[in-house]
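[1] quick one, structure for this:
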Amino acid sequence: MAFEEIEIKLRLAPRDAGRFRRARLLQEYKTAKAGWAHLVSTYFDTPDLALRTRKVALRIRRMGDALEQTLKAPKGLQGGLQSRTEWNAVVENEEKPDLSSIGDPKLRKWLRKRTKENGLTAVFTTDIKRTTWQILYNGTRLEVALDEGQILAGDRSRPISEVELELVEGDATDLVAFAQLLIEKYPLVLDRDSKAARGYALFADTEVSPVKAKDPDLTTDMTVWNAFSASVQSGVLQVMSNAPVVMLRDDPEGVHQARIGVRRIRAALSLFKNALDADKVAVAREDLKWLQQALGPARDFDVFLEEAVEPLIKAMPDEACLTRLKEVSETARKNGYDMAVDALSSSRYSAVLLRLEAWLLSPEHAAADVPLAQFAKRSLDKRLKAVLKSCGKHPARLPEADLHPLRIEFKKLRYAASFFQSLYGGKKKFAYIKQLAALQDCLGGLNDALVQGELMEALPLGKAADAARAKALMTGWHAARTQQGLSGLDKEWAAFKAFKPFWR
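    This next block holds a predicted model:
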């Protein structure tokens, strides 16, 4: 039997499980006594992990004397709200999945072909003690499950402590609303990794890695609202996918990609703002401003150390003032990561993303009558017009005060082009977007000089003479980088103007 599973996952520290089990909200809205079960699930795949590659999870679960096989295939991901198609069947053999019970003919055929070639093998097991509550909230039936246990793969193990909220019957907006109530009262953090995803990572003995943005897959028959929703969802997924990388503190790309995710959501708000409720846009902007600022110092000092301080020390190893600059910058970076980790572990972070989720589940129809292709062309024309107005014939000759706004206009056009590119055919659109990135890069040194100059003013650089020397060296470094970027700006601008806008 197949059905759609819609759920929200929330991470919970093991020490807080007892408190959650006694949650007043659960007692207030439960319709029956809490249930309890011991679940041992074995996950299967081919030796080359073909199911994992296709994001399919196949397991056999033992609960007492009963055996149930489940296959889950992705239907869609909406930020923290996860939607999958699921097939369940009673089986008799705990060690051999029954592929005949899978309802989707194409998926069943694909599985049989893959398993005929390579066979299926057990890759990992989850051993879970589950407490469940049946909830009736605002007329919607939900199931809340507290899972405590571990994932086992060979001689490796990883603890599990999480809460799952699943829609049983009713409105998904009530599912999100109840999750919002829980995170206001208890130390829960929105998560997106399934047990299967964590099991595979344990099996492969791999850590999480940074995830780059994926442009929304828009079609011309979509409404403007649906295009906005897809654009925001792509940003939310990028933030949530990179949050675990930030927690590890050892890969600068994690916080970089998380911030790009936030910027993409903010760019979507700006791009679609005239078709949206102004009050909701204002709330979302304030939420995202907080998150961007929380992630900012970690990223700023990553860039400062990697692209300025360390190259300067390599060029001038005898400058003691630079050694001091590196020491205090590393301390500031650690503090920045503390701030980022605290933010991503907070209830406010989860509340920000769930507020976006709740908004996306309540479509606004004001702009639905405007064809998406028309809206996209109008928006791209507007962004391009702003770029042309800001640039003039020779952008490299503009005063510095005008170059900062120009970089922002390049970025706005690039994001708009990325969001809408799936509406248009051909490959020239990718070259167009790549050229916009090159124009942004030309002005990157200018922006770094501005940001890093502010960073240095706040650092304890020691004696006045040492501080002055370090600032002078850094000023010279940035001047050289800025000039290098500006020297190619007119050339890159000429190359860009040679492109015909791909939406015309």
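
[2] going forward, measure contacts between C-alpha atoms and count neighbours the same way
    Will do.

[3] buried sites along the longest helix along the chain?
    Taking DSSP state H as the criterion, the chain has its longest helix at helix 278-304. Under the neighbour-count criterion of 16 or more other Cα atoms under 10 Å, helix 278-304 has 281, 284-285, 287-288, 291-292, 294-304 buried.

[4] just checking, what packs against that helix?
    helix 252-272, helix 320-344, helix 347-360, helix 444-458 (3 or more Cα pairs under 8 Å, 6 or more residues apart in numbering; DSSP states H and E).

[5] mind checking what helix or strand follows the third one in sequence?
    Following the chain from helix 347-360 toward its C-terminal end, the next helix or strand by DSSP states H and E is helix 372-391.

[6] swap in the last one?
    Secondary structure here is assigned by DSSP H and E; on that basis, the next helix or strand after helix 444-458 toward the C-terminus is helix 464-487.

[7] what comes up buried for whatever helix or strand comes next after that next one?
    Sequence-wise, the next helix or strand downstream of helix 464-487 (DSSP H and E) is helix 489-497. For helix 489-497, burial by neighbour count (16+ other Cα under 10 Å) applies to Leu489, Asp490, Glu492, Trp493, Phe496.

[8] now the second one, please; I'll put the structures next to each other:
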Amino acid sequence: MPMEIELKLRLSPTQARRLQAQPALSGHTPQKYRLRNTYFDTPDFELRSRGIALRLRQKGWAVWLMTVKCGASGAGGLAQRSEWEAPTKPGVFDFSIVTDDALRVFLESQHSRLQPVFSTDFTRTAWKLSLAGSVIELAFDRGRINAPGIGGTSASVSKPLCELEIELIEGESPDALFDLAIELATELHLHPEIFSKAERGYALADGTLANPVKAFASNVNKEMSPVDAFRSVALSCLAHLQRNEAGAVAGENPEYVHQARVAIRRLRSAFRLFAPVLAVDFVNVYSPRWRELAGGLGSARDWDVFLAETLAPLEEAFPEDADLAVLRARGETTQAKAQAAAGVTLKQKAYSQLLLAFTAALFRVGPPTIEAQGKASGMGLRKFATRRLQKRAEMIELLVSEHAKMNAESRHELRIAFKKLRYALEFFAPVLPQKPLAAYQTSLAKIQNLLGTLNDQVTASSLIKEMHPKGERDLVTRGWIAGRTQLLIKALSSELRKFVAGKKPWS
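    Next up, the predicted model:
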């Protein structure tokens, strides 16, 4: 099955003007030609729902090509997709080139329903380079994506296109693609692009911004080594982050920032979970960088929760309270600043470079030493998962034994321990017995919700103090928080006893 392996990188027109002067392209003469592409789908977007892109391409004035791609763009800008392409004539689809039997039968069954959905029109400047035993093509595309408008009834819409594609022409490893991209990114601001041209075209055609995306289900399997499992988990976390970054930058919905923070938190948890089988230098370099980025997203989520879950019920109960009105005004001002700061962080060159360098490192990471490599190779993923999950469960049991003497700080420590266990269970889920896992996760989720709400009360108190440091106001709010905290602590005690007594799904 033909496979397309390429890096897709976004850049600004200003940066694009500096591209040809880069040392990596010195002495190489590019080809330049125009590409007009029309993408086709059924009226109900059946191809889109199956992750299929179908286009007819006019290269220059005389050459026509039909292309079928299957699979989504990957994290960090790296896409590895099945692709079939062959010469054709205008308006002619010949699906005999598709070697995947099920896909070919499906496309042939939809032939009569196909219609144009959107188009791209751009000039491509392409260099062919030989690097590290591989042949790659660096293509700079500049033009526009065009769509007829929602439902075909409104005016046509258009969006600029300015990006690099670095494709592996000969070779098997993506290393050469990353090496060139990282070299170019030292001088240019190149951002790994997770959305393909087809995905952006569809979004333009139906007038929608992608909804906030939650974490993806784990794709690990029992045949993977622990290191391979970490790579799969980390790439999934990167995809989770990147699917939310555009919305976080736009700042219209706080859920995008929240999901971006969750993605980074899950990735950092994976570092700790898989640390025994990862190269020490890899962990020492990248774990601190992701921690720093998490801090750069700031306190936006804290303000979202305070305004929506702590303040809103109080406003409903006491609509005339002047202190609450002051808290609302100050809170919304600070929330807007925090949201803007998070968006700025995700627009920085340092973030783009981290995505690129970390994705490259993921494909090269191995065990910490030769001795550890031998130990890891002899340990299946199920055994590794059992050991790591048991260690996390034992930490929770130790903390729970001290619950009667807990304060806000120690409950926060317990919350973090439960969160680590939850992420570990989600990462290892495909290699664990499913029925006991579901029951265990349900019990865990109840406790995590209680601990999370308790933590929100502590955070709310801190935010109120930040706005009114002398404590001369907000008696209603403080009383509400204190009373709710006591009720939550009582409910938590009961759930913790049930959880500790429950059977572990990895036993």
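
[9] returning to that earlier point: mean shift between the longest helix of the first structure and the second structure?
    With mean Cα distance after the TM-score superposition for the first structure, helix 278-304 of the first structure departs from the second structure by a mean of 1.6 Å once superposed.

[10] so that helix matches what in the second structure?
    Under TM-score structural alignment, the match for helix 278-304 of the first structure in the second structure covers residues 280-306.

[11] equivalent analysis for stretch 213-221 of the first structure, please.
    Under TM-score structural alignment, the match for stretch 213-221 of the first structure is residues 215-223.

[12] residues contacting the matching stretch, please?
    Stretch 215-223 of the second structure has contacts (Cα atoms under 8 Å, 6 or more residues apart in numbering) with 229, 232-233, 236-237, 240, 259, 263, 380-382, 426-431.

[13] do stretch 119-130 of the second structure as well
    Outside stretch 119-130 of the second structure, the residues touching it (Cα under 8 Å, 6+ apart) are 25, 28-39, 135-147, 161, 201.

[14] hang on, Val233 of the second structure packs against Phe271?
    No. At 9.9 Å, Val233 of the second structure does not count as touching Phe271 under the criterion of Cα atoms under 8 Å.

[15] more neighbours: these two, which one.
    Taking neighbours as other Cα atoms under 10 Å, Val233 of the second structure and Phe271 compare with Val233 leading, 24 against 20.

[16] ok, now which ones touch the more buried one?
    Ser218, Asn219, Val220, Leu267, Ala270, Phe427.

[17] ok, those residues in the first structure, which still hold?
    Compared against the first structure with both residues aligned by TM-score structural alignment, their matches' Cα atoms under 8 Å, those retain Ser218, Leu267, Ala270, Phe427.

[18] quick one: buried residues of stretch 224-234 of the second structure?
    Here stretch 224-234 of the second structure shows Ser225, Pro226, Val227, Asp228, Ala229, Phe230, Arg231, Ser232, Val233, Ala234 as buried, counting by 16+ other Cα under 10 Å.

[19] tell me, which strand in the first structure spans the most residues?
    strand 121-137 (DSSP state E).

[20] mind putting the kept ones among the contacts of Val233 of the second structure into CSV with neighbour count and distance to Glu167 of the second structure?
    CSV is the format used below for those (neighbours: other Cα atoms under 10 Å; distance: Cα to Cα, whole Å):
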residue, neighbour count, distance to Glu167 of the second structure
Ser218, 17, 27
Leu267, 25, 27
Ala270, 21, 30
Phe427, 25, 31
